[in-house]
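Asks: okay, structure incoming, though there's no sequence with it:
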């Protein structure tokens, strides 16, 4: 860890704020490091040599200097702390952008590893890999079992018309980054729109539930579900469809999109869906629609990244190959939605 300020985190100002709001919490000079691998919000590990915490804030250059995203993440994690869903304990929320340049919150540091790739899982062996991944549906079912009203999240979203709004949202996102011909993507969107399922009872939805958004300890237990920035109230099967999509083998050698599905022992998408159905009691007969929608969503996200790459607005390696992945996800989505 560095004693110098990582980008976006002034350690002296953070220490001053923590001392004012939580006297005695910090017992020495702070050091910090950036945690890589999240979606967009920045994550830092912070320590005073004794205690350890995690700080979350919006990305640098965030144009909306509001506490919206941070407050929502802090709220949902705090609400779920009293439930069977494993989440870190929150320490404080700061909605004043003058402290660090943006709103932020602090939570406890939880031990565990976020497995992001098949290569990371491979040394564990097939049996451990299988047990770790098979724990995902159980934790997801536990989340979807939480009554939002009981934990103070009854107004956390607008579940009525959730799937229609989601489809409109991602279609709008597609149009904002459409810069080339994408055969099949309009057909995929239309097929999704004409076969919308009837949503089950709304629940708290994580929005990006997959293996690399949970921490797993040395005993192969899920110790925390992370990255709640897309959470809301809505159709729980959107979480399951995304998990299924990420668990299917993608025929793309050396894909720049990380996935764990190729690890020896990794359960199939069908096994994960079946386990969720058994544990939750929900009807999953329309899971192909939800999985196809996940493919559509990821195709739109990847096309947006490709568009920014063509404009010279991406930094780092691998962005030059993102564009070739989009047709693969479109084709997979079409194949899946046509299964009914």
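Replies: Great, that's in hand. Predicted model only: the values in this text are computed from it and were never measured.
Asks: okay, CA-based contacts and neighbour counts for the rest of this
Replies: OK.
Asks: in this protein, where's the longest helix?
Replies: Longest helix in the chain by number of residues, with DSSP state H as the criterion: helix 287-310.
Asks: figure out how far that one is from the centre of its chain.
Replies: Computed by Cα atoms, centre = their mean, to the nearest Å, the chain-centroid distance of helix 287-310 equals 14 Å.
Asks: who touches the residue nearest the centre of the chain in this structure?
Replies: Nearest to the geometric centre of the chain sits residue 208, at 3.2 Å (Cα atoms, centre = their mean). Neighbouring residues of residue 208 by Cα atoms under 8 Å, 6 or more residues apart in numbering: 227, 228, 230, 239, 242.
Asks: which among the residues you listed end up buried?
Replies: 227, 228, 239, 242 (16 or more other Cα atoms under 10 Å).
Asks: find the nearest non-adjacent residue to residue 237, please.
Replies: Once flanking residues are discounted, residue 237 sits nearest to residue 290: 6.6 Å by Cα to Cα, 6 or more residues apart in numbering.
Asks: same thing with residue 213?
Replies: Closest residue to residue 213 apart from its sequence neighbours, by Cα to Cα, 6+ apart: residue 226 at 5.3 Å.
Asks: from residue 47, how far out is that neighbour?
Replies: Separation of residue 226 from residue 47 (Cα to Cα, to the nearest Å) stands at 19 Å.
Asks: got it, and residue 109?
Replies: Residue 109 is 9 Å from residue 47, by Cα to Cα.
Asks: list the residues that contact both of those two?
Replies: Contacts common to residue 109 and residue 47, judged by Cα under 8 Å, 6+ apart, are residue 53.
Asks: now the helices: where do they sit in the stretch 151-300 of the chain?
Replies: For the stretch 151-300 of the chain, the helices defined by DSSP state H, counting those that start in this stretch cover 162-177, 185-194, 237-247, 269-280, 287-310.
Asks: packing partners for the third one?
Replies: Other elements packing on helix 237-247 under the criterion 3 or more Cα pairs under 8 Å, 6 or more residues apart in numbering; DSSP states H and E are helix 126-145, helix 269-280, helix 287-310.
Asks: here's the one I want to compare it with:
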């Protein structure tokens, strides 16, 4: 889906495909951003921006640009890796605009010691770069990219089973760690009256998503899937923060296969802890599972191992997680339809969707 990347140089070496929704003159970006950044860093002398570049292999929803900020301070030379993330104004993947909220979520999480890139500044005025944007510190590490799929080549595919085991376990530990932060700190994520939090909030989001993409073409299969899920409504609805794109490809790892950053916070909610577990299980199966249409990655934990470790770490029950996995399939179907329309690609086949959504 997405990739708001706090990328490192190793991540870029994996692939050479830029998938940003829009690109611009990087010289123009430097010219516009340098005086803005200098105004926000009054102690910096001779500030300049170097090495601007787009990340490779992911970043389909937001324009994301890497750069180095260089200056002198107190007589010492300073170099800071940064990432600027620009709000999408035309190629919007989601019906909900949560650009400011993703910045605030990262700020809260960083304050609680969760491994996210440190947010630095947010600019709401579109005059600087043509749209609002925020800047965060750049974290160095490696990303399991989606394009091409990490199971088919690159550092993940080339790792040993023991290294992948360490990667999987630390990934699940960091997924679980998100549920340790008090929900009271995220009340700015509350939805409208009647669907302020919990499953009701996340359900409302995707009911509206179906309506949004149905404005151009009706999708009876999506409505049938909503009816099916509603009829199987889960009893287990633990409260919790929703990351929104909980998958291996949205974690950054160091050379020891340990997580150094959790990324992609563009669709957070208070929709409940099982939303992310269901998403993680579904994407793991699609990307590297035993039944995936690509090489199986020995060493990655199985579905049952992931559930058991997550339950142990969070103290929560994963009962009814199958429902959340089916809900994830609906979410991904909405995203697939929207991205295909934005990119001018063929829309998903309805018969295939019906099978995927269990309404065939």
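Replies: Everything's here; your move. Please read these numbers as outputs of a predicted model, since none were measured by experiment.
Asks: how alike are these chains, TM-score-wise?
Replies: The pair, once superposed, lands on a TM-score of 0.81 when counted by TM-score structural alignment, normalised by the length of structure 1; 310 aligned residues with a Cα RMSD of 3.0 Å.
Asks: distance to residue 179 of structure 1 added to the buried ones among the contacts of residue 208 of structure 1, as a markdown table?
Replies: As requested, these are exported to a markdown table (distance: Cα to Cα, whole Å):
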| residue | distance to residue 179 of structure 1 |
| --- | --- |
| 227 | 30 |
| 228 | 31 |
| 239 | 29 |
| 242 | 26 |
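Asks: so which of those comes closest to residue 122 of structure 1?
Replies: Residue 122 of structure 1 lies nearest to residue 242 out of those, by Cα to Cα, at 22.4 Å.
Asks: quick one, what contacts the closest residue to residue 106 of structure 1 other than its chain neighbours?
Replies: Once flanking residues are discounted, residue 106 of structure 1 sits nearest to residue 55: 4.6 Å by Cα to Cα, 6+ apart. Shown in contact with residue 55 of structure 1 (Cα under 8 Å, 6+ apart): 43, 44, 45, 46, 104, 105, 106, 107.
Asks: same thing but 10 Å
Replies: 9, 14, 32, 34-35, 42-46, 91-93, 104-109 (Cα atoms under 10 Å, 6 or more residues apart in numbering).
Asks: are any of those buried, and which?
Replies: 9, 32, 34, 42-46, 91-93, 104-109.
Asks: kindly check the end-to-end length of stretch 203-214 of structure 1 for me.
Replies: 19 Å.
Asks: centre of the chain to that stretch, how far?
Replies: With Cα atoms, centre = their mean as the basis, the mean position of stretch 203-214 of structure 1 lies at 5 Å from the chain mean.
Asks: go on, stretch 79-97 of structure 1?
Replies: 16 Å.
Asks: start and end of it, how far apart?
Replies: End to end - Cα to Cα - stretch 79-97 of structure 1 spans 24 Å.
Asks: structure 2: which residue goes with the residue nearest to residue 106 of structure 1?
Replies: Aligned against structure 2 by TM-score structural alignment, residue 55 of structure 1 finds its counterpart in residue 84.
Asks: residue 243 of structure 1 now?
Replies: By TM-score structural alignment, residue 243 of structure 1 lines up with residue 280 in structure 2.
Asks: before we move on, what about residue 92 of structure 1?
Replies: Under the alignment by TM-score structural alignment, residue 92 of structure 1 pairs with residue 121 in structure 2.
Asks: so its match touches residue 40, yeah?
Replies: Yes. Assessed by Cα atoms under 10 Å, residue 121 of structure 2 is found in contact with residue 40 at 8.4 Å.
Asks: skip the chain neighbours and tell me the closest residue to residue 97 of structure 1.
Replies: In space, residue 97 of structure 1 is closest to residue 103, 4.9 Å off (Cα to Cα, 6+ apart).
Asks: what's around the one you found, how many residues?
Replies: 22 (other Cα atoms under 10 Å).
Asks: from residue 62 of structure 2, how far off is residue 344 of structure 2?
Replies: 18 Å.
Asks: more neighbours: these two, which one.
Replies: residue 62 (26 against 9).
Asks: so who does the closest residue to residue 276 of structure 2 other than its chain neighbours touch?
Replies: Leaving aside its sequence neighbours, residue 276 of structure 2 sits nearest to residue 246 (Cα to Cα, 6+ apart; 5.5 Å). For residue 246 of structure 2, the contact set (Cα under 10 Å, 6+ apart) comprises 171-172, 175, 262-265, 275-284.
Asks: against residue 234 of structure 2, how distant is residue 246 of structure 2?
Replies: Counting by Cα to Cα, the gap from residue 246 of structure 2 to residue 234 of structure 2 is 20 Å.
Asks: surely residue 41 of structure 2 touches residue 47?
Replies: Yes. With contact defined as Cα under 10 Å, residue 41 of structure 2 and residue 47 form a contacting pair (8.7 Å).
Asks: those two: which is more packed in?
Replies: For residue 41 of structure 2 versus residue 47, neighbours defined as other Cα under 10 Å are more numerous around residue 47 (20 against 12).
Asks: is it fair to say the more buried one lies in a strand?
Replies: Yes. Judged by DSSP: H, G, I helix; E, B strand; the rest coil, residue 47 of structure 2 forms part of a strand.
Asks: so it touches residue 31, yeah?
Replies: No. Contact criterion Cα under 10 Å: residue 47 of structure 2 and residue 31 do not qualify, at 12.0 Å.
Asks: and the residue nearest to residue 237 of structure 1, what's its match in structure 2?
Replies: By TM-score structural alignment, residue 290 of structure 1 lines up with residue 324.
Asks: ok, that match - how many residues close by?
Replies: Count around residue 324 of structure 2 with other Cα under 10 Å applied: 24.
Asks: quick one: contacts for it?
Replies: 229, 233-234, 237, 274-279, 281-282, 318, 330.
Asks: repeat the analysis, applying 8 Å as the threshold.
Replies: Shown in contact with residue 324 of structure 2 (Cα under 8 Å, 6+ apart): 274, 275, 278, 279.
Asks: spatially nearest residue to residue 33 of structure 2, not counting backbone neighbours?
Replies: Per Cα to Cα, 6+ apart, closest to residue 33 of structure 2 is residue 128, 7.1 Å.
Asks: sweet, I'm off.
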